[in-house]
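Participant: coords please:
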Amino acid sequence: MISEIGLLTVAGLGAGFVNAIAGGGTLISFPALVAIGLPPLVANLTSTVALVPGYLGATVAQRQDLKGQQRRLGWLFPSAVTGGITGAVLLLHTNEALFNALIPYLLLLAALLLGIQEQVRAWLQRPASSPVVSEVGAIPLVFLAAVYGGYFGAGVSVILLAVLGIVLGDSLTRLNGLKQVLAFGINGAAAAFFILSGEVVWPVAVGMAIATIVGGILGGQFARAVNPVLLRRIVVFWAVILAIIYWLRQR
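Facilitator: Reported below is the predicted structural model:
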């Protein structure tokens, strides 16, 4: 019991720390919950609930970047929420055996998304070469990204940032602020649906949520001392190793 509490505390701290600097906290919280004996599907939704406070904190931290973007939020936030709920519904209607079979591929997809994050940011900082599309054009793309986010979530921020960069012409800072609100909407909506489903393991979710908040604060404090690219590469490597382990277990 003590060892499980210790593992969840370390995982929560790590997830919050990683999310604050590089992203990919789900890749730490999810396997830790599986390691203590939770079924993978329950571990996934419990992880989502535990990480929501971190997304809220990131949204509050970047609220200044949302000035003048109320119209965009009015169009895109409902799409994010709807997509998050859709992904959550799909997850809860996924057979446990099927979800177990999907885990290695979901982990590899998350690793790929985190791996290309720097390239996405560099691409977004290029001089605009195409006309800006109305935010209405981003609605279906944000919805699809949100469905993935509600289902598994790791790396959804990269997808959102790429979608916003394709459709909206704006600075990376403002797009990043918009992305944070949409990511919070996705995860918050999915978490609310999971809570209503009664499947959340509350003692675990609350304990990990507290650790995640502390980890996020520490990440903010040490952000300048940690190389985010190196940290992201470590998380990507970890995700690939996890994918291989889960794949071998199914053989």
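Participant: Please make it C-alpha for all contacts and neighbour counts, starting now.
Facilitator: Fine.
Participant: Quick check: A128 vs Q119, distance?
Facilitator: Separation of A128 from Q119 (Cα to Cα, to the nearest Å): 16 Å.
Participant: what does F143 give?
Facilitator: 23 Å.
Participant: out of the two, which sits in the more crowded spot?
Facilitator: Set side by side, F143 and Q119 show more neighbours around F143, with 24 against 11, by other Cα atoms under 10 Å.
Participant: Quick check: closest non-adjacent residue to the more buried one.
Facilitator: Distances taken as Cα to Cα, 6 or more residues apart in numbering put G83 closest to F143, at 4.7 Å, once the chain neighbours are dropped.
Participant: what's the helix or strand harbouring that neighbour packed up against?
Facilitator: Taking DSSP states H and E as the criterion, G83 maps to helix 70-92. Applying 3 or more Cα pairs under 8 Å, 6 or more residues apart in numbering; DSSP states H and E, one finds that helix 70-92 contacts helix 139-151, helix 172-197.
Participant: quick one: contacts for the residue nearest to A128 when sequence neighbours are not counted?
Facilitator: Nearest non-adjacent residue to A128, counting by Cα to Cα, 6+ apart: G169, 7.2 Å away. Counting by Cα atoms under 8 Å, 6 or more residues apart in numbering, G169 touches 128, 131-133.
Participant: one more to put side by side:
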Amino acid sequence: MGPWEALAILLAGIGAGGINAVVGSGTLFTFPVLLAFGFPPVTASISNSIGLAPGALAGTFGYRRELHGQGRRVLRLAAMSCLGALTGGVLLLNLPSEVFESVVPVLIGLACVLIIIQPRIARRVRERKKPRSGRGRPLVPLGVYAAGTYGGYFAAAQGIVLISILGTALDEDVQRINALKNALAATVNVTAAVFYITFGEPSWAAVGLIAAGSVIGGYTGALLGRMLKPFALRGLIVAVGLTAALQLVFERF
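Facilitator: Predicted coordinates for the structure are as follows:
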């Protein structure tokens, strides 16, 4: 790995850590960069998951005030996130790599759609005034488990998936929901990281660069992302994501 490649991976890690703390789609920065430098898709996904875990913890620490009073909820839902992450990790390591290479372009496309409609999801959460009757809340743990499975298998936009699940079911301020999202995403990332360190074969050079960058980005609250207007940021993420999806599709032919 040359110095320019290392710098590009570090910068992608900074952007991913910051965007994950605020919205949740950082993998669409780091994963395409690793692919562009010749990493096999499964190795890139494993290395990315491990590298982003410290940044997820840093982002959660930055939202610690909004987590106050949510301890019991975090513990209950984090258990489902942990189980989901393990499920996703087992699927990634045991299914043939061809399955991952076939499914990931679809997952990236789904992530891009979620990024496009994310403002509408956030607006629904902000505009809700009256408390809900609690309908659908028993399904929240199952939704969190499904999001954890998705995040353990391929982490792109798992934060947006969580925001949509939590925001439509919980009577909380959007900032407290975002803090909860960060805590659950961090649980998935850390669980997946431990699993992949134990059973996977990451590129430790890539892991170190992404980890260093993601901590900087996660703690400062998307320093790079705030330089762009939301529309421009979403457009950039979608463009990067679609490029990665097309790259994977073309490599199969």
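Participant: just to revisit the earlier point, give the aligned equivalent of the residue nearest to A128 of the first structure in the second structure.
Facilitator: Using TM-score structural alignment, the equivalent of G169 of the first structure in the second structure is D171.
Participant: can you give me the helices in the second structure?
Facilitator: With helices called from DSSP state H, the second structure shows them at 3-22, 27-36, 41-62, 71-94, 97-127, 140-153, 158-169, 174-199, 204-220, 230-251.
Participant: Next, the angle from the longest one to helix 140-153.
Facilitator: Following axes from the mean of the first three to the mean of the last three Cα atoms, to 10 degrees, one obtains 140 degrees for the angle between helix 97-127 of the second structure and helix 140-153.
Participant: before we move on, what about the last one?
Facilitator: With the same axes, to 10 degrees defining the directions, helix 230-251 of the second structure sits at 60 degrees from helix 140-153.
Participant: Helix 230-251 of the second structure maps to which residues in the first structure?
Facilitator: So helix 230-251 of the second structure sits over residues 228-249 in the first structure, by TM-score structural alignment.
Participant: how big is the offset of the matching stretch relative to the second structure?
Facilitator: Compared with the second structure after fitting, stretch 228-249 of the first structure has a mean deviation of 2.0 Å; criterion: mean Cα distance after the TM-score superposition for the first structure.
Participant: Which parts of that stretch count as buried, going by neighbours?
Facilitator: Within stretch 228-249 of the first structure, the residues scored as buried using 16 or more other Cα atoms under 10 Å are 228, 232, 235-236, 238-240, 242-243, 246-247.
Participant: Then stretch 139-152 of the second structure?
Facilitator: 140-152.
Participant: where's that stretch relative to the chain centroid, distance-wise?
Facilitator: Centroid separation for stretch 139-152 of the second structure versus its chain: 13 Å, with Cα atoms, centre = their mean, to the nearest Å.
Participant: Show me the contact partners of it.
Facilitator: 49, 77, 80-89, 158, 161-162, 165-166, 169, 185, 188-189, 192.
Participant: Would you confirm that the residue nearest to F143 of the first structure contacts I186?
Facilitator: Yes - between G83 of the first structure and I186 there is a contact under Cα atoms under 8 Å: 6.9 Å.
Participant: With neighbour numbers in mind, choose between these two.
Facilitator: I186 (36 against 29).
Participant: In the second structure, what residue corresponds to the more buried one?
Facilitator: I186 of the first structure maps onto V188 in the second structure, by TM-score structural alignment.
Participant: Now do its match against Y196 of the second structure, distance only.
Facilitator: For V188 of the second structure, the distance to Y196 of the second structure - Cα to Cα - is 12 Å.
Participant: One more: G71 of the second structure?
Facilitator: G71 of the second structure is 27 Å from Y196 of the second structure, where distance means Cα to Cα.
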